[in-house]
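Asker: 3D model of this:
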Amino acid sequence: MKPLPKIALGTLLALAVAGTVGWFSLDKETRGLLKTVPTNRDLLFWNVPQRDAAFRALDRISLLAKWRVVEASSTPRPLPAGAPIKTLPDIDAYMADQRSSALLIVHDGKLRLERYGLDFGADGRWTSFSVAKSFTSTLVGAAIADGHIRSMDDKVSTYIPQMKGSAYDDVSVRQLLTMTSGVRWNENYSDPNSDVAQFNNHKPDEPGVDALVSYLRKLPREAPAGERWLYSTGETNLVGILLSHATGKPLSQYLEEKIWKPAGMEQQATWILNKTGQEISGCCIQAATRDYARFGMFILDGAVAGGQRTVPDGWLQQATSKRADIGQPGRGYGYQWWTYDDGSFAARGIFGQGIFIDPARKLVIASNANWAGGASDPKTSQAREVFYKAVQKALDDEARQGK
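Answerer: Next comes the predicted model:
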């Protein structure tokens, strides 16, 4: 996850007291944010109430960030209700433990569970964090199908000439997507000196060079390209710049054309921009949880909408299966998807955002949250994995019993 731009705190406070009429014209999420304006301006170090307010309203405060709109479909994909799943764990207890704002289970095209918490609801938009990485990956597949990217084995510098002479000159598009570049990177969310906490503040050393490109092209190589997996949000953001160069379009526009409208999204989304006007492709799509679930259904359908496949034949199977060893038994990493050896896979964002997809069971689980334990919170993360397994078992039990 990339830290968001700094907030002009004084101006925000002025906005909060600008007048009674202005105050009541704001939606409740924005009012909530103004009541709990963060005193520490780095999102990674906000407290729980500040995150509760901000995660649902990042695109409602123009002083917090700039963004582009992704328009909804004129023909939303239906989400018909299905019968409740009878043998799930205690949902109230699970959502409380997760500090969940939304939990949706779609099975065989039917919505079999839809619950909300933290005073959030179906009409709200919650920030994606690194769930956006899997959207970005799918746009790479679309760019290959459209002929904008010739090959997964093309070098990064073919599309971003400013990377020539850097460690990324030897890195392919495939290696960038699998996070096997071999370039040094520190993704420690609790370390204010880590790359993930620092690179947003970097000032470009040349006019016209994106700040991210300027930062990444200075990093040294630590391993041969393709030989080591290392999680790097900076590299997903570089994928976004590569996509924009290749397609000649803003990512939000390409997302709207290739996924958002074809997949039948019901609400508009927004995509937050970095300080040089580029969508933060490793983070920061704001969308309704139902539309995150629809994205899962779109992927479950093979990235086919309206009879048209968005990505090349076979590409999605590669993207959602193990391409890199992450050192965890039974798990791996594909093209910006976390994979399981049973054939399921997931998009994941810090603080509890997730889309879990199990093709064998025609299952999608979409969830948003604000984990009390922080960005990664291993205990709460493991509890979510246990919940996924419980849902799979409940569906297997139904199948054996013939429902």
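
Asker: alpha carbons only for contacts and neighbour counts from here, please
Answerer: Fine.

Asker: The helix or strand where residue 388 lies: how far from the chain's middle?
Answerer: Assigned by DSSP states H and E, residue 388 belongs to helix 378-401. Offset of helix 378-401 from its chain centre (C-alpha atoms, centre = their mean, to the nearest Å): 22 Å.

Asker: One more, so I can put them side by side:
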Amino acid sequence: MPISRRDMLTATTGAVSLAALGDLGMAGAANAAAATPDGAAGKAETNERFLARLLGRDKLFWSPNVQPEGYKSLERILATRPIRRGASVRTFPRKEIGPLTYQDQTRTETLDDFMKLEHVAGIIGIRDGVIRLERYGLGLKPTEHWTSMSMVKSITSTIVGCALHDRLVPSLDVEVARYVGVLKGSAYADVTLRQLLTMTSGIQWDENYMNPQADVNLHYEKVIADRQAGGILAHLATLPRAHPPGTYFHYNTGDTFVIGCLLTAAIGGHLADYFSNRIWSRIGTEQDALFLLESDDGQEVAGSSASATLRDYARFGEFILGGGIAGGRQVLPEGWVVEATKPSAPREDPAGGGYGYQWWTSTDGSFAAQGFAGQTLRIHPANKSVIVILSALPSKEFRPVGEASLTRRANFMRALDAMMGHA
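Answerer: Presented below is the predicted three-dimensional model:
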């Protein structure tokens, strides 16, 4: 019987741990025979780099025995740049809620059930500036990073707000080609920043995570793992237009990568440094965070897999809930949070959900940053609440029959929000 790509990955990653990668590098292991992906003459990969590259290429295909360790250790596999914290830490008062239960599909489930069934590494709930719940699982510690996956798209949107406030970008209607020269003459050239933010670029792009040949895997994840500087833009410049810009919502991580390149040009420096200076170092974060890079010391990947601690994600949520005040100073345009988190993309959803500027919106008035494998930062302005859930949800073939539920998370968060309000 032929061995599938996923079976090969599971077998490989089951046998080679991240700790082993570090041991190989520290021991000065022999160089691999193959040249580095960037083609540097006479330069060969160490075993550590070779194995890390293989792991990184298949990040969206990791099996459950790899996900938890990999999600908290991406800096050991891929290129990253620190987002520096500040000198002071914001602490929150605590008032823990009692035992939590919620209803899902006629079943009564508990907090422990939720953490097990949703493969939760960390959950924190804050209401009125008070921590009401904080729990950890899957070996995650409060001081350890966990990948954001696509939650970082909402951070990137917020950096756009900062750039507008600082007049580094004149408006959301600037066209891509003005800032990203590689895309001049491409289908992206006359797409506006607003259209990128709302995922309405109209560019033909395959975001199917389970298809190894999809753009998001072959021309994004693989490029990042191979640390090929300029590789993502080079591919984006070849893509045709599927719809007129601004007319059709299509989720496209490539769009957010372009936002990051546009911002880098407008800012004239690293996104990590700018984000740190304007927000991260001013909101009382405990730890440095990390931006994923396309290549060594290269372009920040604005659309996926930044890393931070559970509490620091919550601090960013509190910053958004507060309307964009960092260190006692307004750093976002007046009304930006309301504008960015209202449904503005032409997205059809039977449940009424919408999409704003890289934020998912809900009919109950909440909005959320969401990422692959169950990463969620959910903010409910009316309830003055922030909930962060970090997870390692396996793909469906690894989940027991009946475990997955499309309604569980929403029901859990509603119950948690209500209970936090009564605490």
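
Asker: picking up where we left off before, tell me which strands and helices the helix holding residue 388 of structure 1 is in contact with?
Answerer: Helix 378-401 of structure 1 is packed against helix 91-98, with contacts defined by 3 or more C-alpha pairs under 8 Å, 6 or more residues apart in numbering; DSSP states H and E.

Asker: matching residues in structure 2 for the very next helix or strand once past the helix it packs on?
Answerer: Per DSSP H and E, the first helix or strand lying C-terminal to helix 91-98 of structure 1 is strand 100-107. Strand 100-107 of structure 1 lines up with residues 120-127 of structure 2 when matched by TM-score structural alignment.

Asker: per the alignment, residue 118 of structure 1 corresponds to what in structure 2?
Answerer: So, by TM-score structural alignment, residue 118 of structure 1 is matched to residue 138.

Asker: same question, residue 272 of structure 1
Answerer: If you follow residue 272 of structure 1 across to structure 2 using TM-score structural alignment, you land on residue 292.

Asker: How about residue 291 of structure 1?
Answerer: Under the alignment (TM-score structural alignment), residue 291 of structure 1 pairs with residue 312 of structure 2.

Asker: Let me see the contact set for the residue lying closest to its match once chain neighbours are set aside.
Answerer: Using C-alpha to C-alpha, 6 or more residues apart in numbering and skipping the chain neighbours, the partner closest in space to residue 312 of structure 2 is residue 285 (5.4 Å). Contact analysis of residue 285 of structure 2 by C-alpha atoms under 8 Å, 6 or more residues apart in numbering lists 85-86, 88-90, 311-312, 315.

Asker: what's around residue 236 of structure 2, how many residues?
Answerer: By other C-alpha atoms under 10 Å, 24 other residues sit near residue 236 of structure 2.

Asker: which stretches of the stretch 201-350 of structure 2 form strands?
Answerer: With DSSP state E, counting those that start in this stretch as the criterion, the stretch 201-350 of structure 2 has strands at 289-292, 307-308, 325-326, 329-330.

Asker: Redo these as CSV? Include distance to residue 214 of structure 2 and mean neighbour count.
Answerer: As requested, these are arranged in CSV below (distance: least, C-alpha to C-alpha, whole Å; neighbours: other C-alpha atoms under 10 Å):
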stretch, distance to residue 214 of structure 2, mean neighbour count
strand 289-292, 20, 25
strand 307-308, 24, 26
strand 325-326, 39, 19
strand 329-330, 41, 13
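
Asker: would a markdown table of the ones you listed with distance to residue 117 of structure 2 be doable?
Answerer: Shown next, in a markdown table, are those (distance: least, C-alpha to C-alpha, whole Å):
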| stretch | distance to residue 117 of structure 2 |
| --- | --- |
| strand 289-292 | 28 |
| strand 307-308 | 23 |
| strand 325-326 | 36 |
| strand 329-330 | 40 |
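
Asker: So for residue 391 of structure 2, which of the ones you listed sits nearest?
Answerer: strand 307-308 (13.0 Å; C-alpha to C-alpha).
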